[in-house]
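Chemist: could you look at this predicted model? Sequence included:
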Amino acid sequence: MPTPVPPASTPPTGDPSTDITGAELVLRVLRDEGVRHVFGNPGTTELPLIQRLASQRDIQYVLALQEASAVAMADGHARVTGRPAFVNLHAAAGLGNGMGALTNAAAARVPLVVTAGQQDLRHLIHEPVLAGDLTGLARATVKWSHEVSTRTELGTALHQAFRIAQAPPAGPVFLSLPMNLLDEVGPPPPRRTTIRYAAAAPVGDLAKLLNETPRDDIALVFGDELARLAPAEGLALAERLGTPVWGTGWPATNPFPTRHPLWRGYLPTHVPGIREALAPYRLVVIAGAQPFSLYYPYAPGPLLSDRTQVAQITEDPSAPGRDTPVDMALHGQLRPTLRELLDSLPSEGEAGYASQDPSRHGPELPALDLPSLARVLAATLPDGAIVCDEAPQAARHIRAALDLRRANQYQWVAGGLGWAMPAAVGVSLARDRAAVLCTVGDGAAMYCPQALWTAARLELPIGFVVANNREYRVLKDNWRQRDPRPPRHLGMDLDRPAVDFVALSHSMGVPAGRAGSTGELTETLTDGYRTGRPFLVQVDL
């Protein structure tokens, strides 16, 4: 007996050449928006969409074994493409599982369109299993949260979700999709509305200030916004001025080539360190929305010296003045604004680009510690590979060793753990199955290890390197700042029993091994990349 189609709230036109189901409408919108991957973990409320996806070939369904992994995969994908990635979760429980990864995407301002299947609207009054206030659950972590209530509005809501996710400042949005609306027949979606952002901020006053300030008294601070939207213009501005460039202390990505002679690295994440780093400069020019990331411990301000003038260029009108008082705030699109600023500055010789071999930073040691681990990772990294880093204890060494030739080549977790392993999957897919290095601490690796299975299923060329010290070392370091001689560290040791990441990786279908010396690690990484498939290395420190 055929399955009855629920009655439509909007009558179909009766023209079989135009009337389509809601699920088919979703796919048409995805094609209009340039989506080629759907990241998800399915359930019964998503079956209409999953069944429709199964009958076509141009949009790939990327199966994650847990919803946080699905969101993080989409996060990595969107960071590289610069366009919203699409996620489909399962009802209230699946959305709840994905919330931690959603907070990361919100903090890093990553454009995502996240959907979840809602139960049939006609029996929500009976509070069926897994139904709930999905929009309320998502609201704290997204720019816009909406439940589609009629088949008529489905296409409009989907197109609007993509526009809002991409609009400055970018970020995730959420749509609740009731199951019956995906089965319902109705008209096709409306045409896509294209918005072109090209408004430059007025740069005359800033150009005058830059021309009047000695170059040695100027510093540039570049944030994630610049890295994603105007890296070439940022590089040109730094070289035109010949002034040093700093990155934010908790970067989502690298904003500048890391072997450039003007690059000074990343700012500290505490007030005294930021103030000390920028105290020598009379003028600090910020390009981006969140320049001064603060982490731990708290310290009172002011963030910058009273003698320091601050100018900020950003697409986010709410950003200037949030971290520190700003003397000159320019609200506009970064690329056209920086281009106009460059046109207003006198031409000077470029500072030049000096590349170094990161493998030669210091003596080569046979035993593995964090500096030698970082040097081997940098020396074996395939040309153009992107790095997804979630190894907090090793991060500063990795950043110092890497020779990154372009912005947005290094990606860092925005907050909660469990991001890097699934993000590496999304990054590789976004770059047509390109090589990716994923560095992750042993504690972080336990949050979303299911991503290994997806990497194996898709045969993606990802090198997973687990820096294994069998403890939450960063937490111990912070503990010692409060109590230098604790009798014990509660809940911070991972040694009884120790996690066997090699066995875990094998169980997920990813070949794995151990490395205890620089020679072993070099050989393992070189051989692993050569396979063109995923592999894992457990590095015991």
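Modeler: Alright, I've got the coordinates. Residues are numbered from 1 along each chain as shown.

Chemist: use CA for all of it now, contacts and neighbours both
Modeler: Will do.

Chemist: what's the distance between the nearest residue to residue 108 once chain neighbours are set aside and residue 420?
Modeler: Closest residue in space to residue 108, ignoring its immediate chain neighbours: residue 414 at 5.6 Å, by Cα to Cα, 6 or more residues apart in numbering. With distances taken as Cα to Cα, to the nearest Å, residue 414 is found 10 Å from residue 420.

Chemist: what's the span of stretch 463-476, first residue to last?
Modeler: Stretch 463-476 has its terminal residues 28 Å apart, counting by Cα to Cα.

Chemist: look at residue 414 and residue 420 and report which has more neighbours.
Modeler: Set residue 414 next to residue 420 and count neighbours by other Cα atoms under 10 Å: residue 420 wins out with 35 against 20.

Chemist: quick one: buried residues of stretch 137-144?
Modeler: For stretch 137-144, a neighbour-count test (16 or more other Cα atoms under 10 Å) marks 138, 141-144 as buried.

Chemist: same thing with stretch 486-504?
Modeler: Of all the residues in stretch 486-504, those buried under the rule 16+ other Cα under 10 Å are 493, 501-502, 504.

Chemist: just stretch 444-454 next, same as before
Modeler: Buried residues in stretch 444-454, defined by neighbour count with 16+ other Cα under 10 Å: 444-445, 447-454.

Chemist: could you pull out the helices for the stretch 401-541 of the chain?
Modeler: For the stretch 401-541 of the chain, the helices defined by DSSP state H, counting those that start in this stretch cover 420-430, 442-445, 451-458, 473-482, 501-507, 518-531.

Chemist: then this one, side by side with the first:
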Amino acid sequence: MPVTSEDTGVWGSDIFAEMLRGLGVKYVALNPGSSFRGLHDSLVNKLGNRDPQMLLCLHEEHAVAIAHGYAKVTGEPLAVILHSNVGLMHGSMSIFNAWCDRVPMLVYGATGPVDAALRRPWIDWLHTCRDQGALIRNYVKWDDQPGSMEAALESMLRADVIARTEPTGPTYVSFDVSIQEKKHAEAPALPDFSRFRPPLPAAPSAEGVAQAAALLTQAKRPVVLAGRVSRDPVDWARRVALVEALGAEVLTDIRIGASFPTDHPQHRGKPSFFIDDVSGEVLRQADVILSLDWLDLAGTLKLAGKLEARVIQASLDHQLHNGWGMEHQALPALDLHLACAPDVATHALADALGVGGGDAPADLPVKPAFDAPAEETPLDIMTLAGALGQGLDGICASMVRLPLGWAGESWHFRHPLDFLGYDGGGGIGSGPGMLIGAALALKDSDRLPVAVLGDGDFMMAASAFWTAAHYGTPFLAVVSNNQSFYNDEVHQERVAVERNRPVENKWIGQRIGDPDIDIAAVARAQGCEGIGPVSTAGELVEAVRKGIEMVKAGKSVVIDAHVQPGYNPNMVAGLTRSE
């Protein structure tokens, strides 16, 4: 705990700190910087480093990724503070991930004095931008650089409301260091925070609900694409009840987390990055398709082939599309668009059809779909899943992250917290931070946070694990270590085949070896528990069981699992498909 401070007056940053507390922010993730030295002091010496508590990170990208993982569990924004233009540039990749993943986040920055007469020589000039928000304006919902204390308070309120409003996303407010460090005769009255809340969710029109209900009830082969929906168990239960009442088939997507029980008799195919043959056939036979904010609806329907189905979309995502990025994907052809959040549409349709609330999902032990491999079996991406499931037997776990080559059919998800999805923007290096943020959110729950990370993802952000160890954040991370940037080996093989060149050279510039990296030692160097390397199914089962006991004792645990290079067949087909 910080040393108790005597009252030395009211400073601008004290007011900002009180605003963060009033907004209900529990944590502030940051890497220190002089541009917000005033706010740093206020968080420690004015608020006592509680409500919010500071989370010291060793890189700005990790700070944002931690906020990302936290929001995926809670649906609530965690605050991040980035040092001037340089910290913002460091954190920009993770902000892009959060933007693509549509998660709420409060990002705060700072700039050297806008008034040039107040700048210190050299460093303040380097760290002052005329329009700092321009660096990330294309992938945040809103940004501002207020010029006074009064304007700053309003900006903080507005940023919070906008970040939390569907479709959610990150916002950015940059504070002039001069405003932070100005002394005030007295503190201004803080706003009534209860009067600055997000608007009530927009409801679809009665006409639209009636049309959708009619299409779905008249359909002989309805299909529901369960996409970017909430983690709320109430929404989950109603979604399942609606599907059961319609007799619909359901597809899910491994990029966006658990949205429907995958062991349900009406679930088809497997959650994956690309639809498999079973999913494609389900879509081709459908006469009505209900998309609940499905990620890349047009691309999925294109991959399925010739379709005859009427398509209903429930989504607000169009409100975030702009001309800079293409993360909005291709434009789908729709027969009916309900411009509302997908869960709002689900409840409205269920109400219209007289469907009840359904049964709340239970927190159950993990349910692997693969049999446990023999102990001496060498690990690959498929046998790793079976061995991990055997090691976690009887444990209620949240799978925070799974690697690119994961086989979606290897694991069943039966609760909205059973799996949290991918990173949103494909920015490798986000996995460790997102795991830490999710584990922080799950710390007081009965769930064990688990992640399977790639070795490249781990090494890009290995120092993030220091923050986990420092704050006593328990989790189990298994590094699927194929000693390669294998995704690019797949692409290099395809290019070599097309050009009739040696496929045997695909590993050059991709393999992470000579020397091999001691993943467990890297984890121990950050203060975590490191186990391994292990290379057989039996060794992994033993390591996981040992790791669970360490996690129960409050430790952050990393297991180095050496796996043979390779992906599940559907993943390879999707990555190399040209149409």
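Modeler: Done, it's in. None of these values were measured; they are calculated from a predicted model.

Chemist: the residue nearest to residue 108 of structure 1 reaches residue 101, doesn't it?
Modeler: No: with contacts counted by Cα atoms under 8 Å, residue 414 of structure 1 stays clear of residue 101, the gap being 9.4 Å.

Chemist: coming back round to it: how about the buried residues of stretch 486-504 of structure 1 in a markdown table, adding distance to residue 68 of structure 1?
Modeler: Formatted as a markdown table, the buried residues of stretch 486-504 of structure 1 follow (distance: Cα to Cα, whole Å):
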| residue | distance to residue 68 of structure 1 |
| --- | --- |
| 493 | 24 |
| 501 | 20 |
| 502 | 23 |
| 504 | 19 |
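
Chemist: would you turn the helices of the stretch 401-541 of structure 1 into CSV with distance to residue 19 of structure 1?
Modeler: Formatted as CSV, these follow (distance: least, Cα to Cα, whole Å):
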stretch, distance to residue 19 of structure 1
helix 420-430, 33
helix 442-445, 47
helix 451-458, 35
helix 473-482, 57
helix 501-507, 46
helix 518-531, 48
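
Chemist: packed most tightly, which of those would that be?
Modeler: Per residue and on average, the most neighbours among the helices of the stretch 401-541 of structure 1 fall to helix 420-430, with a mean of 30 (mean count of other Cα atoms under 10 Å).

Chemist: give me the element the alignment partner in structure 2 of residue 210 of structure 1 is part of.
Modeler: Using TM-score structural alignment as the criterion, residue 210 of structure 1 maps onto residue 216 of structure 2. Element membership of residue 216 of structure 2, judged by DSSP states H and E, is helix 206-218.

Chemist: what comes up buried for that helix?
Modeler: By neighbour count with 16+ other Cα under 10 Å, helix 206-218 of structure 2 contains the buried residues 208-209, 212-213, 215-217.

Chemist: mutual contacts of residue 414 and residue 420 of structure 1, please.
Modeler: By Cα atoms under 8 Å, 6 or more residues apart in numbering, residue 414 of structure 1 and residue 420 have no common neighbours.

Chemist: show where the single longest helix found in structure 2 falls in structure 1, residue numbers please.
Modeler: The single longest helix within structure 2, with elements called by DSSP state H, is helix 84-101. Residues 91-108 of structure 1 are matched to helix 84-101 of structure 2 when aligned by TM-score structural alignment.

Chemist: distance from the chain centre to that stretch, please.
Modeler: Put simply, stretch 91-108 of structure 1 sits 13 Å off its chain's centre (Cα atoms, centre = their mean, to the nearest Å).

Chemist: tell me which of the helices of the stretch 401-541 of structure 1 lies nearest to residue 308 of structure 1.
Modeler: Nearest to residue 308 of structure 1 among these is helix 473-482; the distance by Cα to Cα comes to 30.2 Å.

Chemist: kindly name the residues of structure 2 that line up with that closest one.
Modeler: Helix 473-482 of structure 1 corresponds to residues 486-495 of structure 2 when matched by TM-score structural alignment.

Chemist: give me the mean distance between that stretch and structure 1.
Modeler: Aligned to structure 1 and superposed, stretch 486-495 of structure 2 gives a mean residue distance of 1.8 Å (mean Cα distance after the TM-score superposition for structure 1).
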